[in-house]
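Participant: sequence plus the predicted model coming up.
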Amino acid sequence: MYHSSMPETDPYDLLARYYDLEHGDISVDVPLYLDFARRSGGPILELGCGTGRLLVPLAQAGYKVVGLDRSAAMLARAKARLATAGLSNRVTLIQADITDFHLDQSFGLALSALNTFMHLTDQADQIAALTCVRRHLRPGGLLILDLPGPSEPFLIQPGLILSSQFQTAEGHRVLKLTESHYDRAQQMEEITTIYDETDAEGITRRTIVPLRLRYVFRYELELLLRLTGLRLEAIYGDYDLRPFDEEAPRLIAVSIPSPSPPTHGGR
């Protein structure tokens, strides 16, 4: 028997149930952010903090952290994770869109991890988000954006595939199916993700989540930064800060506020 659920608002409200089962153990990028935090100092702002995967190690290292996300369900899980770790007093969670937020503090480090910036699918939103971040960075503060490397969009395989399977805390089996299409002209990936969760009685609940992601390439990003009063300081090809080249798995962009004002007003 099937029950189906389609997203009505933020797709991440539906993804929240499964997010940590897939991504909760990822830690390969944590040393990078801790190293840059030691250089820049806190406080730290995470854009699109999700369920708090990075909030916990940053707070455990002694930093005051603000986690920003628009999904109430993701933030609820982040709140629970921080409470379990005894870190609620070191982290402030705020429900807001990264294109339009106003905080009464400035930050030594802002970060956008694991392709979060790709959820901004038009230039207006990209510029608005970067402008917001620029306003909240103190002089000499750092912004780190973590994006896919230059070859990734050309490796996307069309068609429906079984991308992973896992088990929930209740013992339910979950099959994750993914169908992707990449429009090279628009730099846009259309993804339909299907989660089939089967309980002990054999009842399967299907959750369908459509997502759109916009790929951003190196010189396009550099121009966006310049338009919003930021300057690209360094670019790396992975979390170990190896050089960025055509085979690089990641595009790690580190930028700082430019002394000159932005050439685009944002929102």
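Facilitator: Received it, and whenever you're ready, just let me know what you need.
Participant: drop to CA atoms for contacts and neighbour counts, all remaining ones
Facilitator: Will do.
Participant: how about the secondary structure of Tyr19?
Facilitator: Each residue gets one of three states, and Tyr19 gets helix by DSSP: H, G, I helix; E, B strand; the rest coil.
Participant: here comes the other one, which I'd like you to weigh against the first:
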Amino acid sequence: MNGANSFDAFARYYDADYGTFTDDIFFYQELARRTDGPILELMCGSGRLLLPLLEAGHAVVGVDVSATLLDLAHQKIYQTDRSAQATLAVTDVRNTLPKGPFAFAIVALNSFMHLDSTTDQLQVLRNIHDVLQPGGILVLDLFNPDPRELLRQSDNLVLDKTFTLPDNVSVQKWVAQSIDFATQISQVTFIYDEISPAGDVRRTTLPFTMRWLYHYELEHLLARTGFVLEGVYGSYDLEEYATESELMLTIARKDVSPTGIT
């Protein structure tokens, strides 16, 4: 798993890069409305998802390995009138999670892919299982791997987007990936070029590792850690999962049968 330093350096760009993404908000709000109890978001970043869930009336707990990202989340939450219903904790999700029981656990926007070994994946799923209430819900939002697209992206430098920071600095974001199909590992590098009005460039390079999963591989991991698969969907509108789907949006429930965890 990638360390805190990578994500601390990411904090300057996080909200401008990802903060405007809202496609998944309604999906999580609707699912949260049907649960009865507090919500845990793992690898919550700067609170992009926590804040709308909090404002919708839910008690939320967010954890992340980056104290800098959590500081951003705290600043946003403190400005609401529901800050007493929010808890933030710096933690490595492989080691420990806040005590529950939680009704709903979320790992959004490919964050589960930062766990780059089966050992880590299983450990985190077991940790989630331990803090969910019986019958509690887990959502894993992952991209649906397309080998042809991964091959196309491998070893290319791509201009992903441009955006402007709050201090009015223009940023170009470049992405490079090196794909290893044998291990299902993508070595990713984000390059943020800050361009001043005078044309000077300040570059920040953020390398990290991600591991993609396939449908039945994920189903097996969930079964081994005490979850029952509720459904796999291809979009936040719960469209049927198919080969061409962009997402592998997985909903699982904590198994209450006495079969145990392997």
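Facilitator: Everything's here; your move. Predicted, not measured: the structure shown is a model, and the values here were computed from it.
Participant: which strand or helix spans Arg126 of structure 2?
Facilitator: helix 118-131 (DSSP states H and E).
Participant: show me where the stretch 1-150 of structure 1 has helices.
Facilitator: Taking DSSP state H, counting those that start in this stretch as the criterion, the stretch 1-150 of structure 1 carries its helices at 11-23, 30-40, 55-60, 72-85, 123-136.
Participant: now these in a markdown table, please, with extra columns for mean neighbour count and distance to Thr92 of structure 1.
Facilitator: Written out in a markdown table, the entries for these read as follows (neighbours: other Cα atoms under 10 Å; distance: least, Cα to Cα, whole Å):
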| stretch | mean neighbour count | distance to Thr92 of structure 1 |
| --- | --- | --- |
| helix 11-23 | 16 | 19 |
| helix 30-40 | 16 | 17 |
| helix 55-60 | 21 | 10 |
| helix 72-85 | 18 | 9 |
| helix 123-136 | 20 | 15 |
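Participant: can these go into JSON lines with extra columns for distance to Leu109 of structure 1?
Facilitator: JSON lines is the format used below for these (distance: least, Cα to Cα, whole Å):
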{"stretch": "helix 11-23", "distance to Leu109 of structure 1": "23"}
{"stretch": "helix 30-40", "distance to Leu109 of structure 1": "6"}
{"stretch": "helix 55-60", "distance to Leu109 of structure 1": "11"}
{"stretch": "helix 72-85", "distance to Leu109 of structure 1": "20"}
{"stretch": "helix 123-136", "distance to Leu109 of structure 1": "10"}
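Participant: which residues does the nearest residue to Ser235 of structure 2 once chain neighbours are set aside contact?
Facilitator: Nearest residue to Ser235 of structure 2 in three dimensions, chain neighbours excluded: Leu247, at 5.7 Å (Cα to Cα, 6 or more residues apart in numbering). For Leu247 of structure 2, the contacting residues are Asp141, Leu142, Phe143, Asn144, Tyr233, Gly234, Ser235, Tyr241, taking Cα atoms under 8 Å, 6 or more residues apart in numbering as the criterion.
Participant: Leu247 of structure 2 matches what in structure 1?
Facilitator: Under the alignment (TM-score structural alignment), Leu247 of structure 2 pairs with Arg250 in structure 1.
Participant: what's next to stretch 5-15 of structure 1, contact-wise?
Facilitator: Arg70, Ser71, Ala72, Ala73, Met74, Arg205, Arg206, Thr207, Ile208, Val209, Pro210, Leu211.
Participant: among those, which pair sits farthest apart?
Facilitator: Distance extremes for the contacts of stretch 5-15 of structure 1: the farthest pair is Arg70 and Arg205 at 25.2 Å, using Cα to Cα.
Participant: returning to that earlier point: of all the helices of the stretch 1-150 of structure 1, which one is nearest Gln165 of structure 1?
Facilitator: Judged by Cα to Cα, the one of those that comes nearest to Gln165 of structure 1 is helix 11-23, at 9.0 Å.
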